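Q: Sequence and predicted model, in that order:
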Amino acid sequence: MEKRDYYEVLGLDKGADDAAIKGAYRKLALKYHPDRNPDDAEAEANFKEASEAYEVLSDEDKRAKYDRFGHAGVQGNFGQGGFQWSDFSHATDFEDIFGDVFGSIFGGGGRRRSHGPSGPPKGRDLRISLELTLEEVAQGVEKKINLTRQQRCKICDGSGAAPDSGTETCSTCNGMGQVQQVSRSFFGQSVTVTACPTCSGEGKTISKPCRECAGEGRVRETASITVRIPAGVSTGNYIPMRGQGDVGPRGGPAGDCLVFIEELEHDQFTRQGNDILLRLPVTISQAALGDEVKIDTLHGAVKMKIPEGTQAGRIFRLRGKGVPDVDGRGQGDELVEVIVWTPTNLSSEERELFERLDEIQQNRAKQEGKGFLDRMLEALG
């Protein structure tokens, strides 16, 4: 059977660099590896073909000969029987190529990584929600919150061992915190390293557990912590409280507490980024004649002038009366939108006044030759 072009086998162009060659081989090797495809002769053949192509194209000298003479230029490297695993000179690449799937591979020049005990695991992170008013968001605030969390056992000081006992070297892993599982694969002998199931990777065991915490080294208690909230935060922002989560078992470090902000709706203001919107009802006479009104802001009441002839929907901007930027880059404004209030259930006196006003306006329109729509468009600019 005629051999396929090595570049074709790996799905590469002739100008492919070393990284592309290694990446292409890794993809094929993981797909066709015999450990993933047991008793599959076709997958084994494809795996062997890809490995042969990688053996040649990843070697500068062999690749140069192959590019010049084709398969004939490298056939002498493989002997009469063709490519064999004893010809494969890149065993040191195996851990990089297969390490995340098959563990460390030994033999044939393979490398071995040794690790010590991993130590007690870190505690769990906690997530809590904290409700804030718009006033608190605008000014920043300091809050005390109560947490129920795992805290270090005071009886055993987090060791998990009873006061009259201690810890011992784990007999399963001899204090290494890891165990090795040896198996046979297509390459030969392989070793997978995992955390010791007896000591959970700590390298030591407890001879007599603490009664208070049942050997966990931690107990569930309620604690009070203070959270400082900067001005300008929004719903979804969170404050990380380092080391304020659950402590880990048997002396493990504490996780964090993530305080998520939830901004409450305001009865007057609507937040729009760092700006706030206030809808201000005014009477028809106030809009027509003008007025000075008192406006509520997040920083106290202020006076604002409404010019005569103000139309419904007009927005006035009060500079710097909004929410500060959380990063300290300026401050938003307060937007005051005028809502012209139309009265209902008129008294006889009010009706008489409005009818008189309507009569005056109609006569004025006739004199000026303008209808109501024309005057509205003129007023709106």
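A: All right, it came through fine. Numbers count the residues shown, from 1 in each chain.

Q: okay, CA-based contacts and neighbour counts for the rest of this
A: OK.

Q: Grab the longest helix from the protein for me.
A: helix 348-368 (DSSP state H).

Q: just so I have it, where are all the helices in the chain?
A: 6-10, 18-32, 41-57, 60-69, 94-102, 134-139, 284-289, 348-368, 372-379.

Q: Between these, which one is closest to residue 190.
A: helix 94-102 (8.7 Å; C-alpha to C-alpha).

Q: Go through the closest one and flag the buried ones.
A: 94, 95, 97, 98, 102 (16 or more other C-alpha atoms under 10 Å).

Q: Distance from it to the middle of the chain?
A: 28 Å (C-alpha atoms, centre = their mean, to the nearest Å).

Q: and the angle from that helix to helix 18-32?
A: 40 degrees (axes from the mean of the first three to the mean of the last three C-alpha atoms, to 10 degrees).

Q: Show me where the stretch 51-200 of the chain has its strands.
A: Listed in chain order, the strands of the stretch 51-200 of the chain (DSSP state E, counting those that start in this stretch) span 126-132, 141-152, 167-169, 178-185, 188-195.

Q: Output those as CSV; include the columns mean neighbour count and distance to residue 116.
A: Shown next, in CSV, are the strands of the stretch 51-200 of the chain (neighbours: other C-alpha atoms under 10 Å; distance: least, C-alpha to C-alpha, whole Å):
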stretch, mean neighbour count, distance to residue 116
strand 126-132, 15, 29
strand 141-152, 16, 25
strand 167-169, 15, 13
strand 178-185, 14, 8
strand 188-195, 16, 10
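
Q: put this beside the first:
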Amino acid sequence: MSRDYYELLGVSRDADAAELKKAYRRLAMKYHPDRNDAPDAEERFKEVTEAWEVLRDPGKRDLYDRYGEAGVRRGGGGEAPFSGFGSFSDAFDVFMREFGGGSFGSEGFGGGFGDMFTQASPNQLRRGSTLKVSVNITLEEAAKGAKRSLRISVLEHCERCEATGAEPGTEAITCETCRGAGELRMVQRSMLGQFVSVRPCAHCGGEGTRVAAECVDCRRSGRVRVERSIEIEIPAGISSDDYLKLRGRGNVGLRGGPPGDLIVGVEVDPHDRFERRGDDLLLDLPITFSQAALGVEMEVPTILGQARLSVPEGIQAGQVLRLRGQGMPKLRAAGRGDQLVRVHTWTPSGLSRRQRESLESLREIEDAPPEPRRGEDPSFWERVKAAFTA
């Protein structure tokens, strides 16, 4: 079905080049798939780009005005036929050629809409800055995942001027100093040859245009600061070394520039029972001398609840037992870490008469502990002897 290019851009048939460019820029920013999740956004982007590519060229526009879409498809009067856009990257190349200072095919378009502007030429759209916030969660929330509602202050496009920076009813004009280039070149000649230095135009801030009347809301910047609430999902297994990157949720750029990202740093609060070691959790477990000597089956706490632990007889203080799959979930893989249980022999104080008599009887028949071997901490054996002789 034949489409009306003027209607697609929302301009009259006698619109001049500046009106066409402004309309195309606004619609291309609106329908770019990286900024618009609608199913038809990519198709709409290609349609408005096709309309712009025809109407911006005086020859093609003349053919279109006389013969409609069929005229530019066939070509005429020596004009090359226009075949439209078969892919999104073709249409994106047109957008970048006009506003981005270069051509980027599908291979270069891998990091999102805003990444194309990180090495911008002086007069192209500039990506907005990245916002950074932090959020604290408990170890239990890190183990199960959590949701948070954050209140952030962010720069967004000014609705009054549609991010142009100009008061409605007025338009940006070409900078008289740099004549729209956005930069000034200075040529210096010396014995070694000619040197050219390039610097942004101070009159227009390197944009190539300036507004005749500033927007009263944004004061020429094309953006205003607003308070926004955002919902974030924190995945299970996250640690204090990780962060969340929300693409396109940061500050927008000046005068229609794409938004930067929002970085959410996560801090997991220390736990009063567990020590985190990667995906494993360490629990210090005090047991009595008789439990250490005879062994015991007991319930121990885990981040998931309770688990049954078998303490073998003759276990030594400081020995570590392992509960498989009872630790933290792995953030980027299936499965969970382990829970490590480090055993400590608890020495009672304030013995009752019966307890003292029992320990006295034990002392008469017990064996002496072995001498420390090379590499072992002698103080450890001293602590063991002190526990038996107290």
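A: Ah, there it is. Please read these numbers as outputs of a predicted model, since none were measured by experiment.

Q: hmm, back to that, can you tell me which of the helices of structure 1 is nearest to residue 119 of structure 1?
A: helix 94-102 (22.1 Å).

Q: Over in structure 2, find the residue span that closest one aligns onto.
A: Under TM-score structural alignment, helix 94-102 of structure 1 has no counterpart anywhere in structure 2.

Q: Likewise for stretch 263-278 of structure 1?
A: So stretch 263-278 of structure 1 sits over residues 268-283 in structure 2, by TM-score structural alignment.

Q: Which positions in the matching stretch come out as buried?
A: 268, 274, 275, 276, 279, 280, 281, 282, 283.

Q: Quick check: chain neighbours aside, which residue is closest to residue 174 of structure 2?
A: Among residues not flanking residue 174 of structure 2 along the chain, residue 209 sits closest, at 4.4 Å (C-alpha to C-alpha, 6 or more residues apart in numbering).

Q: Residue 239 of structure 1 now?
A: Closest residue in space to residue 239 of structure 1, ignoring its immediate chain neighbours: residue 259 at 5.0 Å, by C-alpha to C-alpha, 6+ apart.

Q: Correct me if wrong: that neighbour contacts residue 242.
A: No - assessed by C-alpha atoms under 8 Å, residue 259 of structure 1 is found out of contact with residue 242, at 10.8 Å.

Q: neighbour count winner among these two?
A: residue 259 (20 against 12; other C-alpha atoms under 10 Å).

Q: now the more buried one: how far from residue 230 of structure 1?
A: Remark: distance between residue 259 of structure 1 and residue 230 of structure 1 (C-alpha to C-alpha, to the nearest Å) = 13 Å.

Q: Pipe the strands of the stretch 51-200 of structure 1 into CSV and attach distance to residue 326 of structure 1 per row.
A: Listed next are these as CSV, based on distance: least, C-alpha to C-alpha, whole Å:
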stretch, distance to residue 326 of structure 1
strand 126-132, 15
strand 141-152, 13
strand 167-169, 49
strand 178-185, 47
strand 188-195, 44
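
Q: give the contact list for residue 54 of structure 1.
A: Listed by C-alpha atoms under 8 Å, 6 or more residues apart in numbering, the contact partners of residue 54 of structure 1 are 6, 10, 21, 22, 25.

Q: where exactly do the strands run in the stretch 201-350 of structure 1?
A: Under DSSP E, counting those that start in this stretch, the stretch 201-350 of structure 1 gives strands at 204-206, 218-229, 238-241, 257-263, 269-272, 275-283, 291-295, 302-306, 315-318, 334-341.

Q: any chance of those strands in TSV, with distance to residue 145 of structure 1 too?
A: Putting the strands of the stretch 201-350 of structure 1 into TSV (distance: least, C-alpha to C-alpha, whole Å) gives the following:
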stretch	distance to residue 145 of structure 1
strand 204-206	35
strand 218-229	6
strand 238-241	12
strand 257-263	10
strand 269-272	26
strand 275-283	28
strand 291-295	34
strand 302-306	35
strand 315-318	35
strand 334-341	31
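
Q: Quick one: closest of the ones you listed to residue 115 of structure 1.
A: Closest approach to residue 115 of structure 1 among the strands of the stretch 201-350 of structure 1 (C-alpha to C-alpha): strand 204-206, 15.0 Å.

Q: quick one: that closest one aligns where in structure 2?
A: Going by TM-score structural alignment: strand 204-206 of structure 1 matches residues 209-211.

Q: Indicate which one of the helices of structure 1 is closest to residue 326 of structure 1.
A: helix 134-139 (9.5 Å).
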